[in-house]
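> dropping a prediction and its sequence here:
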Amino acid sequence: MPTSTDLAKTWFSARNWKPFAFQKQVWAAVKQGQSGLLHASTGAGKTYAVWFAALNRFARIKPSVADSKKRKAPAEPLTVLWITPMRALAADTARALQAPVSDLQIPWSIGLRTGDTSSAERARQGRRLPTTLITTPESLTLLLARADARTALSSLRMIVVDEWHELLGNKRGVQLQLALARLRHWQPELIVWGVSATLGNQAHAEQVLIPQGGGISVQGQSEKSLNVDTLVPPAIERFPWAGHIGLKMLPQVVAELDACASSLVFTNTRAQSEIWYQALLEARPDWAGLIALHHSSLSRETRDWVEQALKDGKLKAVVCTSSLDLGVDFLPVERVLQIGSAKGVARLMQRAGRSGHAPGRTSRVTLVPTHSLELIEAAAAGDAVAQRLIEPRLSPHKPLDVLVQHLVSMALGGGFIPEELYEEVRGAWAYRDLTLADWAWALAFVRHGGLSLTAYPDYRRVEPDEHGVWRVPDARLARRHRMSIGTIVSDASINLKFWSKGGGGKQLGSVEEGFIARLKPGDGFLFAGRLLELVRVENMTAYVKRSTAKKAAVPRWNGGRMPLSNELAAAVVSRFTAAARGEFVGPEMQALQPLLQTQARWSGLPTSDCLLAEALKSREGWHLFLYPFAGRQVHLGLASLLAWRVSQRQPLTFSIAVNDYGLELLSATPVDWFEQFDTALLSPEHLLRDVLASLNAGELALRRFREIARIAGLVFAGYPGAPKSTRQVQASSGLFFEVFKQYDADNLLLAQAGEEVLREELDIRRLEQTLERINRMKLDMHLIKRPTPLGFPLLVERMRESMSSEKLADRIRRMVGDLEKSADKGQAS
C-alpha cells in the first residue's frame, strides 16, 4: 500500500504515464498549503493535477493489515468540495475521481449533490457527507443554509472550482464568491484551487477566486495543438444573408462525418440543433441509432444516455449545443464541426478541445459557414486561435439581489451578526467596496422589505433574536427561500410528456412557455429529433404524441444570439484590411474574393483605420449603412444613439437593423447623411444621457428587474407541482417595479436594474470604447446605387421583422437575382 506522498507516482506508473511539470507544481503547492489557479488547455490533465494534490495531502492510507478486516472501514469525513458549473459535468467528474480512489483502495467516498440528486441520497448526505462532494454553486448555498452547516462542513480542507472561467463573469460566480467567503471565515486555512481553460485575463480570475492574495498561478505545460479548418462551399453567394442555417452544406457535412468514427456537431442554438439532427437523419437513414441529439432542454435521462454512449464509442455523431462545451471527457471523439460562427475565440477553443481530449493529442475543429460572410469569420477565427487572442471575463460588481438572497440563506444557516457578516461579505471580491449605506439598505430590505413593503409579513424574512443574531423566524418563509435559492433565471419553460390515457407518460424535456402558447392542439413541432403533435396543456405540462404531419414548427429558446467578441471582430477587420491591399490568403479568402471585389467596386472595404459608411436612396427611403464591427449589442445602442441625435437636428423617424458587422438606419423622409456626419454625431460626450433618452430604457429595466426580483426573493415562482405561470411571475415583478418607482425611488434594486441594462443589454462600456475608436478613424463614406454585399444582410434583418418567412424568401430571391445581374455586368456605383 503506497503512502500518501506517492499516490500519484504509484497510479501514474501503473499506467505508464509520466506526470507533467505543471501537475507536479500543483502537487507541491498544495502540499505547502497554497491556494491557486491552474490554467491549462482542455484535455491537458488538469483534473488529476488538482485531484492528486488533494489525495497526496489529505488521504490517510491505513496499514495493509486493515485490508484483512472483513468489515470495510468507514470513509473519511468531508475533506474536498468539488464545484462544477453544470450538473451535466458532475457524473463524469465523479467517475474520473473515483478511478484512482478505487485502484489505490483509498478509504474515501465520492458523492454528488446537484439539482438531479434524489431525495434519498440527499437524506443520506444529511446524516453524513461523503469525503469528496461534487456540487454546484446553488447546491453549495443550500448546504450553507442548513442550521448545522458549520458543524457539517467543519472537516472541509480543500475546495476545487472546476471550469472557473464559466462562473467568473456571472452572478452564479458571485454566489460562489460569497459561499467561499463564509467557508474561509470558518476555516482561514482552507485551500482553494480554480481550474480553467480559455481565459484571457488570468490575473483577474485568480484575484477574484483568492481575493485575500497569496495564491499562485500555474500554467499548463504547453498550449494544446489546435487545428482550425473550414468547409468551403462549392459556390459563393455575393449577397449573403443570415438565416440559411447552413443546410446547403449538408452533403459536405455528411461526407466529413462519414469519414470519422466519432464526431461532435456543435450548433449555437437548440433550434438549430433540432433542424440539423433531423436533416442528417433524412440524408442518411442508415445512421438511425448511430447519431444522437444533446441540448439542455432534453430530459436528464436522455442526456445521460447520449453522454455514456459517446464515451463508450457507440455513436458516430452527436448534434449538440453548449451543453457539451465543458469538461466531459469524450476520448473517442475524433472531430468537431462548428455550424456557423462560434462568435468568440474562447468558445471555439473550448469546443475544439472536445476532440483529441487527452494530453499530447491534437484537437481539430472544422468550421461550417451558414452564409458567405462567415468565411471571413472562419479565416479570422483561425488567426485568433493561432495568436491565442482569448476574451477576458470580468466579475460582476456588487449585485445587491445576490447579496439579499445570501443574507436570508445565512440567516437560515445558523444565523448571523450583522457586523461580523459585513466584514465577511467584503471578503468576496465582488463586494470589496460594499459601503455601510449599501449594507444598511440590504439589512432593512430582508428585515421588512424596505420603505414600501413594511406592511407585508411575507417580506419580514429575517429578524434579530434576543441575542442579536439575525435568523428566519417563519418556517413557511424558510421553505420558500430554500426552494428559490439560485441565481440562474432559466427560460420560462413548460415540461413535455408523451400523452397517455392513464397519465404518467414519458418525460421528453422542456420548451419555452411562450412557444407552446402559440400552438393549438393538433399543431406539429420538432423536438428531440421527433415530429410531435400537441394534444393538450395542463398544469405547466404539454402533452404530445407522434405526428405524421410534413410541416412542423421549431421551438425557439432564449439566448440564441451571441454577439461577436472584440477579439474575433478585430481579427475579422484585419482580414478585410488585407483584402483591401489585394491579399487573399487561404482557401476561405480566395473563395470570398468575388464577393469582396464586388464590395470594393460598388463601395469600399472596411479597414482597421477607416470607418466604412454607405448612403443609399431607394423606394423605401434614405438608408445609412455603417460598419463599426462591434457586435450586435453595441450596434443596437449605437444605432439608437445616432437616430436620436439626428432627430434632435430635424424631425425624423427611423427604422433600425443591426448585425455583428454593422447597422442600418432608414428614414422615409430625406436625410443628407454626408452633411449629418460631424464630430458631434459620433462623440462619446453625454453618452449615458443620450443613450437613455434614445431607448425605451424603462421597458428594458423592467425586463432586467424580473430577474433581480426573483433572485432577491420578491417573487416566488411557486411550489413543486404547483408552479406559477410566467405571466403571474412577470405581473408580480412588474407590480413591484411600479411600486418602487412610485414610493421608493431610491430602492437600490431599481438602480441595479438600470445598471444591468447599460452593462449587459447595451454593453455601454464597449459602446463608449467603440465611439472612441471610430473617432480616431477616417470616415470612408460612399453614395451607392444598390445594396452592397455587406449592406444586403442588414436589409434582410430589417425585413424579417415585418414579413412572413415565405414572403421574405420570395422577396430575397428577387432582390438577389437583380443584384447578381448587376454584379455580373460589372456595374460600378
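On my side now, so go ahead. Model, not experiment: these values are computed from the prediction. Numbering: from 1, shown residues only.
> only C-alpha atoms for contact and neighbour calcs from this point on.
Fine.
> can you list contacts of whichever strand or helix holds residue 820?
Taking DSSP states H and E as the criterion, residue 820 maps to helix 805-824. Residues outside helix 805-824 that contact it (CA atoms under 8 Å, 6 or more residues apart in numbering): 238-239, 598, 786-787, 796, 799-800.
> go through stretch 776-792 and flag the buried ones.
By 16 or more other CA atoms under 10 Å, the buried positions in stretch 776-792 come out as 780-783, 785-792.
> list the buried residues for stretch 750-767?
In stretch 750-767, counting by 16+ other CA under 10 Å, buried: 750, 752-758, 761-764, 766-767.
> what do you get for stretch 565-581?
565-580.
> cool, stretch 420-438 as well?
Buried, per 16+ other CA under 10 Å, within stretch 420-438: 421-422, 424-431, 434.
> equivalent analysis for stretch 455-475, please.
Neighbour-count burial for stretch 455-475 [16+ other CA under 10 Å]: 459-464, 470-473.
> sorry, back to before: in JSON lines: the buried residues of stretch 776-792, plus secondary structure and distance to residue 218.
Formatted as JSON lines, these follow (DSSP: H, G, I helix; E, B strand; the rest coil; distance: CA to CA, whole Å):
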{"residue": "780", "secondary structure": "strand", "distance to residue 218": "47"}
{"residue": "781", "secondary structure": "strand", "distance to residue 218": "49"}
{"residue": "782", "secondary structure": "strand", "distance to residue 218": "51"}
{"residue": "783", "secondary structure": "strand", "distance to residue 218": "55"}
{"residue": "785", "secondary structure": "coil", "distance to residue 218": "57"}
{"residue": "786", "secondary structure": "coil", "distance to residue 218": "55"}
{"residue": "787", "secondary structure": "coil", "distance to residue 218": "52"}
{"residue": "788", "secondary structure": "coil", "distance to residue 218": "49"}
{"residue": "789", "secondary structure": "coil", "distance to residue 218": "46"}
{"residue": "790", "secondary structure": "coil", "distance to residue 218": "44"}
{"residue": "791", "secondary structure": "coil", "distance to residue 218": "46"}
{"residue": "792", "secondary structure": "helix", "distance to residue 218": "48"}
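> take this one as well and set it beside the first:
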Amino acid sequence: MNAPAEAWFAARGWQPFAFQREVWAAMAAGRSGLLHATTGSGKTYAVWMGALQRARPVKASPGLQVLWITPMRALAADTARALQQPLPEMAPAWAVGTRSGDTPSAERARQDRRLPQALVTTPESLSLMLTRERAFEELGGVHTVVVDEWHELIANKRGVQVQLALARLKRWNPALVVWGLSATLGNVDEAMATLCGEGGQRVQGRVDKALRIDTLLPQDPGRFSWGGHLGAQMLQPVVDEIERSSTALVFTNTRSQAEIWYQLLLQARPDWAGIVALHHGSLDKEVRAWVEAGLKAGQLKAVVATSSLDLGVDFLPVERVLQIGSAKGVARLLQRAGRSGHAPGRESRVTLVPTNTLELVEAAAARAAAQAGQVEARTGLDKPLDVLVQHLVTVALGGDVDTQGAPTTGYTADELFDEVRSTHAYRTLSREEFDWALAFVERGGESLTAYPEYHRVQLVDGRWRVPDRGIARRHRLQVGTIVSDAAMAVKWMSGGTIGSIEEGFIARLNKGDHFVFAGRVLEYVRTQDMAAYVRAGSKKKGVVPAWAGGKMPLSSELAAAVQGLLDHTAVALQGAAPAPPFTDPELEAARPMLQAQAQMSRLPERGALLLEQLHSREGHHLFFYPFAGRNVHIGLAQLLAWRLAKHAPNTFSLSVNDYGLEILAAQPVDEAALDPAALFSGADLLADVLASLNSGELAQRRFREIARVAGLVFGGFPGAPKSLRQLQASSSLFFEVFRKYDAGNRLLGQAEREVLSQELEVGRLQATLQRLAALPLQRVVLQAPSPFALPLLVERLREQLSTEKLKDRLDRLLAASEAVLAPPPVRRRRALRPKA
C-alpha cells in the first residue's frame, strides 16, 4: 500500500483506481512494465506516485532520481506542472525541471550546476546528456524512468534512441525501473517487451470512460464525390457546432489544411477574431505557448490544430473535438477524442467532418472498429545502423566508470556490444555488424579514410573516445533522429519571428507573392541569412504552403472495417440482407453514392477483386480496388504497370488513393495479362518492385536522412545553417562515392530496406498480393466513371490541369456519369384510330 499517495488522494476527495494501486505495488517491488489506459484516466499519477515511493532521501542522494521522457517538447512544461502538484505534501525537498530544445539558457545553466530530482525531457535531450563528461555522475543515480506516449515513439528511430539510452542507464543501475504509458496500442505485450525487455508487468486500466463518436452529416452528399468535394458544404455546420460548444478543438491531418480551415472559420465569423486560434508545429514556440495557455484558461472558443495537440496536454475546458476528414486510423481517432473530457468520469466526444462522400463510410467503419477495440499495432524498428553509428559517437564523448568503478570516458568495444545487444531493436545485431559500425566512425569506412573529419572516434588508452573538439561540437549540435527538409524562419520586416516553413516552398516565391501562414496572408519581401522576410499582405488570398508528408495512408484495421461495411451493404442492395442495410446515419447519407456504384458497376467486396474497365479519349482505364491504403497502392500500381509492360509494351499513367488505383494505358491491355494468379504473384516480388520503381532515386532520397542521422552531413552551426540544396548535394555525393568505391557500405543497404519497409510497406504489399492472387476477378465494363472510379481520375487530373481546366473536365465527366444513371426516356406511341 502506498500510504502517502492514498492520503494525498483522500485529501482531495478522490479514490485511487485499482490499476493505480497495481502500478504502485509493482514499482515498489522493483518491476518494470507498461500501463495501458484510456486518455484522461489517471495514468500520470499512477506512475508518478510509484516513482515517489521509490525516492531516496535528498540529503543522502541530492542528484537526479527520476527521468520522464516525453515525445514532444510542448508536453514538457505541462507534464512538469502536473508532477509538481503532489510534491509539497509528498516530497517537499524535491524539484521538477524540464530539459528540451525549448529550455532557456539560464535554466540550462542552473541545471548544469545542480540537476533537480525529477527531469522531464525528450529523447534527443537525453542522448545529448549522455555526451557530457559528467554523464555517469549526473545520470547514474536515476532509479526510475517513465516513457510517456510510448506508442508515438515505438515505431520510429526516436524509439530506438530511447532504447539505447535506457540500456546505458541500466548498465549504470541494474535495478532501474522503466514504465511506459499509452492509451492507444493494439499490441500491448509486444510494445512492453520492446521497452522493458522480458518479464515486464502489463497493467490494463479498467476505468469506464464514455466515448462518443458521431458524424456531421452533409445536407447533399451527392452520388459522385472526390477529395475535398464536401469541404465548402461542411463549413457552416462546423461553425454551428463550435457555436454550441464552450471550447472546441478542430483537428486536421495536415498543416496546410489547418491554415485553410482557420481562414474559413474567420471568414464565416469575423467576430471570432482573437478567440479562434491556430496551432501546428511550424509556428513559433511563443505562439504555440500562447494558444496552449488560452486553451487551459478556457479563453478560446476554438483552436484549429494538427497532431501538435494530439498528445497528453491536459485541456480540461475542451468540450468538443471535431476531426476534419478521416483520421485514417483508429488509434489516432481515439487519441484525438481523448482531448475532450480529459478527466476521469467525463465523456470524450469526437465528431467526424467528412470532406468527401466515401469518408461517410469510413466514419461509420471507424466507429465500429473503435467500439470493437480494433486498434493498430505499433512495431519497433530492426537494428537501424545510422542510429547505432550516431550512438557510438555519443557514448564515446560521455562519462562512464571502468570495471573498478573509477570515473572515465568512452567505452570498450566488448562492453558496448553487450549493452547495445540488450535492447530489443538490436537483439539480433551480429558482432560483424557492430564492428563495421565501429570501423565506420573510426575511419569513415573504406572510402573516407583519407578525410580526418570522418575519423570521429579513436582508441585512446584502451577505450574508444572522441579526441577532436571540433568533431565533438559538431556531433552535439545534431544529436537526434528527427530529420526534415531544411526550414527557414519566417520573420517580419519590422522584427519578430512568426514560425518556419520548408525552404523548398520559399524558393518558389517571387518578391511580392502572397502566401497564407500562421493564419495571416503575408507578402514575401526577400530571403536573407536563411530567413524569409515578410510584411502583412495587401491581398485577401494567397497560396497555402504544402508541407512534406501531407498524405497519411489508411490503416489496415480501418480499411478492413470499411470493406466489412461495404460487404454488408452490397448484400443488402441485392435484397439478401437479413438486417436493414442503412442503420448507420453515415451509410444512410451515403446511400445515393452506394446505390449509384451498384447500378453503374458493383460495390467492392472482400470475396472478390473488382476491376472496372473504361475506354475514353485518354486511353484505356483499369480501376482496381484492393483497399490496402495509399502507400501500398503506390507500390502496387507501379508493380502492376511493370508486369503489364513486360507482357506487352505500353505507356501507363497511374493514380492511387486509399481504396484503389487506376492504371491508364495508351494501348489496349491484353486480356491474358489480367490473370490474377500471374498479375498478383508474389514470386520475384522484391526484384520486380525495385525494377518497377526508380529504386536508385528512392534509395538516394532515403539516404539523405540516413546520412544526417549517421553524422555524415552537418547541418551547420547556430546562426549559419546550411541550405537544403547544400545538404542534398552533400548526401548525394556520399551516396555516389559509396556506390562506386564502397559497395559493401551497410548504410546503402539500410536505405534500400527503409524504402521497401517504410515508404512502400513491402510486408503489407506482399500480404495484399497473396490475398488478391486468391480472389476471383469481377470485371465490369463502364460506360462512364463510377462513383469509386471518379476520385482516382480527379487525383490524376489535379496534377495535370489548372483549377479552371479541371472544373471544365470534371463537369463533362459528371455529366457523362449522370447520363448513365438517368432512366431511359419514355417513348410515346401515337394512338391508332379505327378506320371508318
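On my side now, so go ahead. This structure is a prediction, so every number in the text was calculated from the model and none was measured.
> sorry, back to before: just the ones of the buried residues of stretch 455-475 of structure 1 in strands?
463-464, 470-471 (DSSP state E).
> could the residues you listed go into CSV alongside distance to residue 366 of structure 1?
Output for these, formatted as CSV (distance: CA to CA, whole Å):
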residue, distance to residue 366 of structure 1
463, 58
464, 60
470, 56
471, 55
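> what span of structure 2 lines up against stretch 281-294 of structure 1?
Across structure 2, the stretch matching stretch 281-294 of structure 1 (TM-score structural alignment) is residues 266-279.
> what is the end-to-end distance of that stretch?
15 Å (CA to CA, to the nearest Å).
> so what touches it?
Under CA under 8 Å, 6+ apart, the answer for stretch 266-279 of structure 2 is 236, 239, 258-259, 262, 288, 291, 299-306, 308-309, 518-519.
> kindly report the same for stretch 786-795 of structure 2.
Counting by CA under 8 Å, 6+ apart, residues outside stretch 786-795 of structure 2 touching it are 223-227, 593-594, 596-597, 600-601, 612, 623, 655-657, 660-662, 810, 817.
> from these, which ones fall inside strands?
Per DSSP E, the contacts of stretch 786-795 of structure 2 map to strands at 612, 623, 655-656, 661-662.
> now render those residues as a markdown table, adding distance to residue 212 of structure 2.
Compiled in a markdown table, these are given as follows (distance: CA to CA, whole Å):
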| residue | distance to residue 212 of structure 2 |
| --- | --- |
| 612 | 37 |
| 623 | 36 |
| 655 | 35 |
| 656 | 32 |
| 661 | 33 |
| 662 | 36 |
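> which one among those gets closest to residue 27 of structure 2?
residue 656 (49.1 Å; CA to CA).
> who's in contact with that closest one?
By CA under 8 Å, 6+ apart, the neighbours of residue 656 of structure 2 are 630, 633-634, 637, 662, 792, 795.
> any quick PyMOL command for the buried ones out of those residues?
The PyMOL selection below is limited to those of those classed as buried (16+ other CA under 10 Å):
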select buried, resi 630+633+634+637+662+792+795
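> restricted to helices, list the contacts of residue 656 of structure 2.
Of those, the ones assigned to helices by DSSP state H are 630, 633-634, 637, 792, 795.
> so which of the residues you listed is the closest to residue 701 of structure 2?
Using CA to CA, these come closest to residue 701 of structure 2 at residue 634, 16.6 Å.
> residue in structure 1 matching that closest one?
Residue 634 of structure 2 maps onto residue 636 in structure 1, by TM-score structural alignment.
> now the helices for the stretch 201-350 of structure 2?
Listed in chain order, the helices of the stretch 201-350 of structure 2 (DSSP state H, counting those that start in this stretch) span 235-244, 255-268, 285-296, 330-337.
> any chance of JSON lines for the ones you listed, columns mean neighbour count and distance to residue 712 of structure 2?
Putting these into JSON lines (neighbours: other CA atoms under 10 Å; distance: least, CA to CA, whole Å) gives the following:
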{"stretch": "helix 235-244", "mean neighbour count": "15", "distance to residue 712 of structure 2": "48"}
{"stretch": "helix 255-268", "mean neighbour count": "20", "distance to residue 712 of structure 2": "30"}
{"stretch": "helix 285-296", "mean neighbour count": "18", "distance to residue 712 of structure 2": "29"}
{"stretch": "helix 330-337", "mean neighbour count": "24", "distance to residue 712 of structure 2": "35"}
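> closest one to residue 34 of structure 2 among those?
Of all the helices of the stretch 201-350 of structure 2, helix 330-337 comes closest under CA to CA, at 17.2 Å.
> which residue lines up with residue 546 of structure 1 in structure 2?
By TM-score structural alignment, residue 546 of structure 1 lines up with residue 536.
> re the thing from before, with distance to residue 498 of structure 2 added, can I get the helices of the stretch 201-350 of structure 2 in TSV?
Converted to TSV, the helices of the stretch 201-350 of structure 2 look like this (distance: least, CA to CA, whole Å):
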stretch	distance to residue 498 of structure 2
helix 235-244	27
helix 255-268	14
helix 285-296	8
helix 330-337	26
